[in-house]
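A.B. asks: Any chance you could fold what I've pasted below:
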Amino acid sequence: MLADEMTSDLRAVRAAALSEAAASGRPVTKALVSKDVRFGSLTALVGGAVDTAGVDGVDPDLRVRPFFAHGGTISIREFVVGALNNEMGMQAVDPELYAAAHSGTRITTPAGMVLDGSLDKVEGPLAADAAADPDGDGVTNEVPTSLVDYLEFYLLNYFKPATCEQNHETARGRRILQQIGCTVCHRANLPVARDRRVADVETVYDPAQGTTTARCARLS
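C.D. replies: Below is the predicted model:
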């Protein structure tokens, strides 16, 4: 959710720069900022091209990819389909995701994520449909679309990382992260404008019990 909103912010800056360049007849340079995180700058040229030499921390297409260390995947659904194949050798069936990846269509997943193959490189499943057997093992429909739906929804609503006991050592760690510049990009908290989850499950430290406990809040 967060990465998708940041992508929209950055692409809105690009669109505004292109519009201003077309109206003024001269190049327009704008800073790329979303949720107070800076991604360098870009320059919109009069002819409609964009100079992305100044873009920093994100690919020139301005898509923030939250999965994997190198930022290679856009959505939970793509992550699920890829993990099932790469780690378990099971090919999921997801015709809509396949169409977005191979035909450039625009889809909205059951969990509310919009994927547009005409704007982004979408990672699709190997199986085109339930009858396909891409690994040739004689088994088709190894992971039906309904299970992909379930896994996407489950991971979207999965509880956040726990916050354990906070003491002088954890405070020292935060200070070091700030001092060496990590928190310029790695922010402790960033706002989400539209939360697609149905509940917020948080695990926090309970000093009375000396352990962590879970709290669940239903989201509207």
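
A.B. asks: going forward, measure contacts and count neighbours with C-alpha atoms only.
C.D. replies: Noted.

A.B. asks: Burial check on residue 150, number of neighbours?
C.D. replies: Using other C-alpha atoms under 10 Å, residue 150 has 14 neighbouring residues.

A.B. asks: what element comes up after the helix or strand hosting it heading to the C-terminus?
C.D. replies: For residue 150, the enclosing helix or strand under DSSP states H and E is helix 145-156. Following helix 145-156 in sequence order, the next helix or strand is helix 168-179 (DSSP H and E).

A.B. asks: Report the buried residues of the very next helix or strand once past that next one.
C.D. replies: Next along the chain after helix 168-179, taking DSSP H and E as the criterion, comes strand 199-206. By 16 or more other C-alpha atoms under 10 Å, the buried positions in strand 199-206 come out as 199-205.

A.B. asks: between those residues, which is nearest residue 60?
C.D. replies: residue 200 (33.2 Å; C-alpha to C-alpha).

A.B. asks: Another for comparison:
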Amino acid sequence: MEQALTTKGISFGRITADADGTIDHGSVEGVDPDLTIRPFGWKGHQATLRDIAEESLHIHQGLLSNRIQLAVRDGTLDPGPYGMGPWYDVDQDGVSLEIDSGMLTTVVGYLAQLEAPVIRPPRDPGLLDAWAAGRSHFDEIGCSGCHVPTLELDDPKLDARQPAEPDRAAFIIDVAKDGDGPKIEPKYGGYSTSYLVHLFSDLKRHDMGAALATPAPQGTIPARVFLTRSLWGLAETAPYLHDGRAPTVHDAIVLHGGEATRARDAYLALDEPARASVRVFLASLSREPKLFVP
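C.D. replies: Model (predicted):
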């Protein structure tokens, strides 16, 4: 029996089950054989905010969670990526048990309540015409095939607690209501509705070509393969690409290869005013300005 794998209108290929119970994942596309969507990380290797927060604290802050440390102690986690020391100080920084589960939950709670990026069309009438043209070109040349403008979220509620502690009280965050605004918008009025997330991603992995390949694979994810980067908030995130090699949006587009080659070539085939209009549109994928008082 063969089953198409489609969710939110995105195709992840097909899976086949033979009569003897054997599962064939050979036609699965853009996701691991376990079929779990992993929307975090450049290569789409983390499934939850908690996982990516834990990893980021280690990579960027040098802080190991208690969960990692205790898993090293119990022998259920390879200490190699974390250091050469004994389990109680595997990273050899002189500090043990640095991030407990409650601390990690507060980080998840903070991240889940950040404002959603917005689309801010230019106010200048001349640029507004270019913006509208750029939005059309974005679809016409194939960018939206992977950078899918909008996905629907059925349930906006997130439990930020540690999954291994189900007996504790839930810490529920409604990402459509709680925290800083603006928020994702409801599709319909009324109490029961799905929500529109203008993410500009299909949350799927793609081969981006040899030029963008990382020096090594990430686990089972090949060096050439990356998650479709979400474009919301793009205007605030230069430089671009996984290693910051592209100083401008134009440079980032030109460096697309692999499965994105056709869309890249279609962009380059546009005349300069049309290419500029695409960039004007992409520059509108931003965030609402905020006043910070020191």
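
A.B. asks: picking that back up, now the helix holding residue 150 of the first structure, how far from the centre of its chain.
C.D. replies: 16 Å (C-alpha atoms, centre = their mean, to the nearest Å).

A.B. asks: Quick check: buried residues in that helix?
C.D. replies: 145, 148-149, 151-153, 156.

A.B. asks: Stretch 70-88 of the first structure now?
C.D. replies: In stretch 70-88 of the first structure, counting by 16+ other C-alpha under 10 Å, buried: 73-82, 84-85.

A.B. asks: one step back: which bit of the second structure covers the helix holding residue 150 of the first structure?
C.D. replies: Alignment of helix 145-156 of the first structure against the second structure: residues 101-112, by TM-score structural alignment.

A.B. asks: Between which two of the buried residues of helix 145-156 of the first structure is the distance greatest?
C.D. replies: So, the buried residues of helix 145-156 of the first structure by C-alpha to C-alpha: farthest apart are 145 and 156, at 16.6 Å.

A.B. asks: mean deviation of the match of helix 145-156 of the first structure from the first structure?
C.D. replies: Here stretch 101-112 of the second structure, set against the first structure after superposition, deviates by a mean of 1.1 Å using mean C-alpha distance after the TM-score superposition for the first structure.

A.B. asks: For the top strand by length along the second structure, give the aligned segment of the first structure as residue numbers.
C.D. replies: In the second structure, with assignment by DSSP state E, the single longest strand is strand 10-17. Aligned by TM-score structural alignment, strand 10-17 of the second structure corresponds to residues 37-44 of the first structure.

A.B. asks: which residues touch the aligned partner of residue 91 of the first structure in the second structure?
C.D. replies: In the second structure, the residue matched to residue 91 of the first structure (TM-score structural alignment) is residue 64. Applying C-alpha atoms under 8 Å, 6 or more residues apart in numbering to residue 64 of the second structure gives the contacts 54, 57-58, 97-99.

A.B. asks: where's residue 64 of the second structure relative to residue 111 of the second structure, distance?
C.D. replies: Taking C-alpha to C-alpha, to the nearest Å as the measure, residue 64 of the second structure and residue 111 of the second structure are separated by 19 Å.

A.B. asks: Residue 177 of the second structure too?
C.D. replies: 14 Å.

A.B. asks: Residue 92 of the second structure now?
C.D. replies: Counting by C-alpha to C-alpha - residue 92 of the second structure and residue 111 of the second structure are separated by 29 Å.

A.B. asks: on that earlier part again, from the buried residues of stretch 70-88 of the first structure, which land in helices?
C.D. replies: 76-82, 84-85 (DSSP state H).

A.B. asks: Farthest pair within the residues you listed?
C.D. replies: 76 and 85 (14.4 Å).

A.B. asks: what's the longest strand of the second structure packed up against?
C.D. replies: The contact analysis (3 or more C-alpha pairs under 8 Å, 6 or more residues apart in numbering; DSSP states H and E) places strand 10-17 of the second structure against strand 2-7, strand 23-24.

A.B. asks: Once aligned, what mean separation remains between it and the first structure?
C.D. replies: With mean C-alpha distance after the TM-score superposition for the first structure, strand 10-17 of the second structure averages 1.3 Å from its match.

A.B. asks: for that strand, which positions count as buried?
C.D. replies: 12-16.

A.B. asks: got it, and stretch 16-30 of the first structure?
C.D. replies: Within stretch 16-30 of the first structure, the residues scored as buried using 16+ other C-alpha under 10 Å are 17-22, 27-29.

A.B. asks: Between strand 28-34 and the longest helix along the first structure, find me the angle.
C.D. replies: When the first structure is parsed with DSSP H, its longest helix is helix 2-24. Per axes from the mean of the first three to the mean of the last three C-alpha atoms, to 10 degrees, the angle that helix 2-24 of the first structure makes with strand 28-34 is 170 degrees.
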